[in-house]
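In: give me a 3D structure for the following:
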Amino acid sequence: MKTTLTHRFHDSIELEYQGQTLFRYVYEPKIAPVESPRPYFHPLKTLAGNEVSIFRPYDHFWHVGLSMTSANLSGENFWGGPTYVRDRGYVQLDNNGRMQHRDWQEVYCNDVVRCVEHLAWITHDGETWIDEERRIIVSEIDPAGMHWSLDLSFNLTNVAQRPLIFGSPTTEGRPAAGYGNLFWRGPRSFLHGKILAAEGAEGPEVMGKASPWLAFTGRHGGADSHPLKHHRQM
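Out: So this is what the prediction gives:
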């Protein structure tokens, strides 16, 4: 692969293929505490150079490209912004945590790109609840097929000395809002795209179902392309 990985210390790593940025991963973001600061990928681009992520849109400024999140972890908000509270709706609480970069255990770029990061999930009050090992791997860039793959894995260890429960607005009473964990905010031109899952499931019927994979296909504004996003269940 004709790849270059640039490490800007205390800021980000950026992957380029033949001079074209594929992603920038900001691991020490300059984000307000109310937005639940966490590492994120932005921009994310196709091999054709089309950007397929959005950063801090005006309607949800805590949405930051592609990131690991949790809308409700035992009452703590690692998603950003207000928290959905049963019978009250969305309320801005003093519960916005953060995911803090600790160190890089590996940053490698040759025939594959492999980065291993150590992070801590820290609550609003400063308690560390989760230690995380995050792996970022790019092993396939196919210029003939005009696609490339980004493989992510997250190994979470509870260090809170008590059970932690991953919830969502749905577990607090809001229907069809079970969002959280790996979160991607795509460009507005992807509105009305197609959601696909295993066994022929598609569209709204995918909500709330387990699937070994999930794909989204959409058309980038001004370009005849159909980027896909897959999430493989581990």
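
In: please make it C-alpha for all contacts and neighbour counts, starting now.
Out: Noted.

In: what about the residue of the chain positioned farthest from its centre, which SS state?
Out: Seen from the C-alpha centroid of the chain, the residue lying at the greatest distance (Cα atoms, centre = their mean) is residue 87, 28.7 Å away. With DSSP: H, G, I helix; E, B strand; the rest coil as the basis, residue 87 sits in coil.

In: pull the contacting residues for it.
Out: Residue 87 is in contact with residue 173, counting by Cα atoms under 8 Å, 6 or more residues apart in numbering.

In: one more, so I can put them side by side:
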Amino acid sequence: MTDTVVLQVAGRPVARYVPRPELPARLSPRPCLHPVTTLAGTVVTELTPADHTHHLGVGVAVPDVEGFNFWGGRTFVRDQGPTELDNHGTQRHTAFQLCDPHGFEEELRWVAAGSELLRERRAVAATELTDTAWALDFTFSLTNVTDSPLSIGSPATNGRPGAAYGGYFWRARKEAAAPDAFTAEGEGEPAVHSRSADWLALAGTDWTLVFAGATEDTRRDPWFVRTAEYPGVGSSLAPTERLPILPGETVVRRVVTVVADGRLARDEAATLARKAVSP
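Out: Now for the predicted structure:
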């Protein structure tokens, strides 16, 4: 892996971004952030873990763009289930418009079967919140660059209930015990999965991640949450129906993630989430 970018907060390295990962096609190669750490240095991401080798730290992953897999691994096929298909796309880094230790702006091409389907503009920034917490501000804009309508789907729209993953995704650190997941209204995976919430927290042994939607569309997307099988949180671009993108049209989402040392209480998580997304 080459051409890495190291993000810093308060003079400390907190994340490494790999724009050109050298990975097999089956993993749907795509730029990713790993490792991401707390300010105290605790790693809170995983890259190609044994349980799901196509999970790549933090990034944007979509299992179905007009039938092409930009998530990695098997593809869920209606009435057939998870199936190995030769349908994997690649997110190709084109250029950085801005790049420094505090963040970057990047252009990417989403390519499958030799054709560019989407062009992405990605903006990422790392900012200090407190002495023990910082925020990763992640915006992605997907533009249909073809002459035909495209649509984004998920295993849920293809017949697998409860599996509406696709969009921003954070593969968290796996520990001996499963992390706790909670929002302002609910606690536990069954209570928060597939539901919309202004913020959602994932708390491990000595760390907490707080995910907050920073635009109206992003807040409307339900959260995809896993704690028991593996620790991961993402957004759901296509929770119940496919998301259409007309030629020249752009879909924009912005998620701000608080990365904190220690296990935050509900009121602490809410306070940091509000601070992270405030202008």
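
In: still on that earlier bit, what does the residue farthest from the centre of the first structure align to in the second structure?
Out: Counting by TM-score structural alignment, residue 87 of the first structure lines up with residue 79 in the second structure.

In: from residue 80 of the first structure, how far off is the residue farthest from the centre of the first structure?
Out: Separation of residue 87 of the first structure from residue 80 of the first structure (Cα to Cα, to the nearest Å): 20 Å.

In: my read: residue 167 of the first structure touches residue 69, true?
Out: No. Counting by Cα atoms under 8 Å, residue 167 of the first structure does not reach residue 69; the two are 11.3 Å apart.

In: name the residue closest to the centre of the first structure, please.
Out: Centre-most residue of the first structure, counting by Cα atoms, centre = their mean: residue 67, 2.2 Å.

In: what's the match for that one in the second structure?
Out: Using TM-score structural alignment, the partner of residue 67 of the first structure in the second structure is residue 59.

In: ok, residue 49 of the first structure next?
Out: When the second structure is aligned by TM-score structural alignment, residue 49 of the first structure is paired with residue 41.

In: distance check, its match against residue 86 of the second structure.
Out: Distance from residue 41 of the second structure to residue 86 of the second structure, by Cα to Cα: 39 Å.

In: next one: residue 260 of the second structure
Out: 39 Å.

In: ok, the two, which is more surrounded?
Out: Taking other Cα atoms under 10 Å, residue 260 of the second structure and residue 86 do not tie; residue 260 has more neighbours (28 against 13).

In: from residue 13 of the second structure, how far out is the nearest residue to that one once chain neighbours are set aside?
Out: Leaving aside its chain neighbours, residue 260 of the second structure sits nearest to residue 133 (4.2 Å; criterion: Cα to Cα, 6 or more residues apart in numbering). According to Cα to Cα, residue 133 of the second structure stands 13 Å off from residue 13 of the second structure.

In: more neighbours: which of those two?
Out: Using other Cα under 10 Å as the criterion, residue 133 of the second structure and residue 13 rank with residue 133 on top: 21 against 17.

In: right, and residue 277 of the second structure touches residue 256 too?
Out: Yes. Using Cα under 8 Å, residue 277 of the second structure is in contact with residue 256, at 6.6 Å.

In: any shared contact partners between those two?
Out: 212-214.

In: residue 204 of the first structure: how many residues sit nearby?
Out: Using other Cα under 10 Å, residue 204 of the first structure has 10 other residues around it.

In: and residue 179 of the second structure, by the same measure?
Out: A total of 24 residues lie near residue 179 of the second structure under the criterion other Cα under 10 Å.

In: what does residue 184 of the first structure give?
Out: Residues near residue 184 of the first structure, counting by other Cα under 10 Å: 19.

In: not counting its neighbours along the chain, what's nearest the residue in the second structure that it lines up against?
Out: Matched to the second structure by TM-score structural alignment, residue 184 of the first structure sits across from residue 170. Among residues not flanking residue 170 of the second structure along the chain, residue 58 sits closest, at 4.5 Å (Cα to Cα, 6+ apart).

In: and for that neighbour, the neighbour number?
Out: Neighbour tally, residue 58 of the second structure, other Cα under 10 Å: 27.

In: quick check: it vs residue 131 of the second structure, distance?
Out: With the distance defined as Cα to Cα, residue 58 of the second structure ends up 23 Å from residue 131 of the second structure.

In: cool, and residue 93 of the second structure?
Out: 33 Å.

In: now residue 81 of the second structure
Out: 47 Å.

In: swap in residue 60 of the second structure?
Out: Separation of residue 60 of the second structure from residue 131 of the second structure (Cα to Cα): 28 Å.

In: please say which of those two ends up with more neighbours.
Out: residue 60 (23 against 11).

In: now do the helices in the first structure.
Out: When secondary structure is read from DSSP state H, the first structure shows no helices.

In: residue 167 and residue 69 of the first structure: who's more crowded?
Out: Shown here are residue 167 of the first structure and residue 69; by other Cα under 10 Å, residue 69 has more neighbours (24 against 20).

In: was I right to think the more buried one contacts residue 168?
Out: No. Under the criterion of Cα under 8 Å, residue 69 of the first structure makes no contact with residue 168, lying 10.9 Å away.

In: quick one: common contacting residues for the two?
Out: With Cα under 8 Å, 6+ apart as the test, residue 69 of the first structure and residue 168 both reach residue 180.

In: and stretch 128-140 of the first structure, which residues are buried?
Out: In terms of neighbour count (16 or more other Cα atoms under 10 Å), stretch 128-140 of the first structure has its buried residues at 128-139.
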